[in-house]
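>>> what's the 3D shape of this:
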Amino acid sequence: MKETVPKSVFNFLKKLEKNNNREWFNDNKSEFKALENEVKLVYQAVYNNLNKHDELDKLKLFRIYRDVRFSKNKAPYKTHFGGSFHRIKPRLRGGYYLHLQPNNESFIATGFWEPAKEDLHRIRKEFEMDDEEIRAILDNENFKSIWGGFVGDELKTAPRGFDKNHKSIDLIKRKQFIFTKKFTDKDVFDEDFIQVVDKAFQAIRPYFNYMSDVLTTDLNGMSTLKD
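Here you go, the predicted structure:
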């Protein structure tokens, strides 16, 4: 039996968006908990599929409660479900994310959101030294048809210590190395949605293999992993 995303999940999230307050949520908490359990099954199915062709550490399903301490938006609840899938570090780098939200706002994302300072510098030095392999991955037709190109933050000019006229400056000035793929509500409710997600995640592997190699070696190609 295929695991699917129930339409009732999005129906609840739409109602929550209109009634984003503690009183309403507490009155409907039993319904939320039941739907949350169904959502967990969906994320677990994605996790199980990933583990057939990758090595994952854990699945993290994020809580519905918002941290409003430093936000102008004081709505106490998220109006989406989000979950991340972590690869086994330090040997394997990168991660996967699934975001479920009504009104055609669902998406998957993958890559490197906030690389550590040392990792960011190592990636940039690799691009500076040789951009042939990463461009071959990014220019692959199957890869582009699923993921398009990089999204995320970048500097307006070259980072300190790099030539602003370098042929790879478009890559070097990036601060994030993320890919996203959007889905309509109709896509999400399709019985093959989880398989479509898995196929997209499989397609990212050449990129992850490359970045894992970069981030576990020095510029001479010697492993930096401890035995």
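
>>> okay, CA-based contacts and neighbour counts for the rest of this
OK.

>>> quick one: contacts for residue 172?
Applying C-alpha atoms under 8 Å, 6 or more residues apart in numbering to residue 172 gives the contacts 123-125, 127-128, 158-159.

>>> next one: residue 214
Here residue 214 is in contact with 122-123, 126 (C-alpha under 8 Å, 6+ apart).

>>> likewise for residue 154?
With contact set as C-alpha under 8 Å, 6+ apart, residue 154 has these partners: 173-176.

>>> and the residues you listed, which is closest to residue 7?
Compare each of the contacts of residue 154 with residue 7 using C-alpha to C-alpha and the shortest gap goes to residue 176, at 33.3 Å.

>>> now for the closest one, how many residues are close by?
Residues lying near residue 176 (other C-alpha atoms under 10 Å) number 19.

>>> what's the host helix or strand of residue 128 packed up against?
Assessed by DSSP states H and E, residue 128 sits inside helix 117-129. Secondary-structure packing of helix 117-129 (3 or more C-alpha pairs under 8 Å, 6 or more residues apart in numbering; DSSP states H and E): helix 169-172, helix 205-215.

>>> got the buried residues for that helix?
Neighbour-count burial for helix 117-129, counted by 16 or more other C-alpha atoms under 10 Å, picks out 120, 122-128.

>>> would you do the same for the sequence below? I want to compare the two.
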Amino acid sequence: METAVILKFLKAIAKNNDREWFEKNKPKYLEAKLQFEDFLEELHKELVKFDESLGGLNPRKMGFRIYRDVRFSKDKRPYKVNMGAGFSPKGKMDQEPGYYIHLEPGNKSFIAGGIYMPDAEKLAKIRQEIDYNPKNLLGIMKRKSFKKYFDDLDDFDKLKTAPKGYPKDHEHIHLLQHKSFVVSHAFTDKQVIDKKFVKNLAAVCKEIMPLNTFLKEAIS
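Next up is the predicted model:
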């Protein structure tokens, strides 16, 4: 498993994002894809040591396609400039908490966890759980081991006001305003190609797991 091969290909596709170049360099893509699948397999071995809910997955199939859906996008580049994968009990984090791995050169790699854009029913259940039992989530987020990697929940889609049904002066309004409940931690290119990267990545995921457990219980 060579993560350097993955980053090298992604640098190249970022500079040559067209079908003609891709077809000429298909062997390079296939090699990078193979290395990425090997990487996912190694990571999965570490994840199941503390998260048994992922045991039934085929890690080599958890990666997302490199082909972009450009039908409704102004950006018509045909290929992604990153390789990503999602691990959750049913597969690739579709409406359930899990772990998202994103490899992209230029020090843009990261690991994220939690639940991304849950539907209205699940979102309501999560907010209700925060309202009824805020200490559970706050306790997770205040741990020193958690703070080592995360400052707070990512606020990329946070409401500017209170969600319907909750007062603006709610004690935990800063949590209730979230529409996604996600944390993320970045890695440099140097860290990605380090031999200890998989172990380091798994260590971050281990700190995400209590958040995932809280969210799973909330939406169950």
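
>>> quantify their similarity with the TM-score.
The TM-score (TM-score structural alignment, normalised by the length of structure 2) is 0.90; 210 aligned residues with a C-alpha RMSD of 1.5 Å.

>>> so which of the helices and strands packed on helix 117-129 of structure 1 gets nearest residue 55 of structure 1?
Among those, helix 205-215 sits nearest to residue 55 of structure 1 (C-alpha to C-alpha), with 11.6 Å.

>>> on that earlier part again, any chance of the helices and strands packed on helix 117-129 of structure 1 in JSON lines, with distance to residue 53 of structure 1 too?
Listed next are those as JSON lines, based on distance: least, C-alpha to C-alpha, whole Å:
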{"stretch": "helix 169-172", "distance to residue 53 of structure 1": "28"}
{"stretch": "helix 205-215", "distance to residue 53 of structure 1": "9"}
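
>>> tell me which stretches of structure 1 form strands.
Secondary structure of structure 1, counting by DSSP state E: strands at 56-61, 81-87, 95-100, 106-112, 177-183.

>>> now these in JSON lines, with distance to residue 165 of structure 1?
Shown next, in JSON lines, are those (distance: least, C-alpha to C-alpha, whole Å):
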{"stretch": "strand 56-61", "distance to residue 165 of structure 1": "39"}
{"stretch": "strand 81-87", "distance to residue 165 of structure 1": "35"}
{"stretch": "strand 95-100", "distance to residue 165 of structure 1": "32"}
{"stretch": "strand 106-112", "distance to residue 165 of structure 1": "25"}
{"stretch": "strand 177-183", "distance to residue 165 of structure 1": "21"}
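
>>> can I get those in CSV with mean neighbour count and distance to residue 141 of structure 1?
Conversion of the strands of structure 1 to CSV gives the following (neighbours: other C-alpha atoms under 10 Å; distance: least, C-alpha to C-alpha, whole Å):
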stretch, mean neighbour count, distance to residue 141 of structure 1
strand 56-61, 16, 27
strand 81-87, 20, 25
strand 95-100, 20, 21
strand 106-112, 21, 18
strand 177-183, 18, 15
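
>>> quick check: residue 97 of structure 1 vs residue 160 of structure 1, distance?
31 Å (C-alpha to C-alpha, to the nearest Å).

>>> not counting sequence-adjacent ones, nearest residue to the residue positioned nearest the centre of structure 2?
In structure 2, the centroid-proximal residue (C-alpha atoms, centre = their mean) is residue 100; its distance is 2.3 Å. Once flanking residues are discounted, residue 100 of structure 2 sits nearest to residue 86: 4.5 Å by C-alpha to C-alpha, 6 or more residues apart in numbering.
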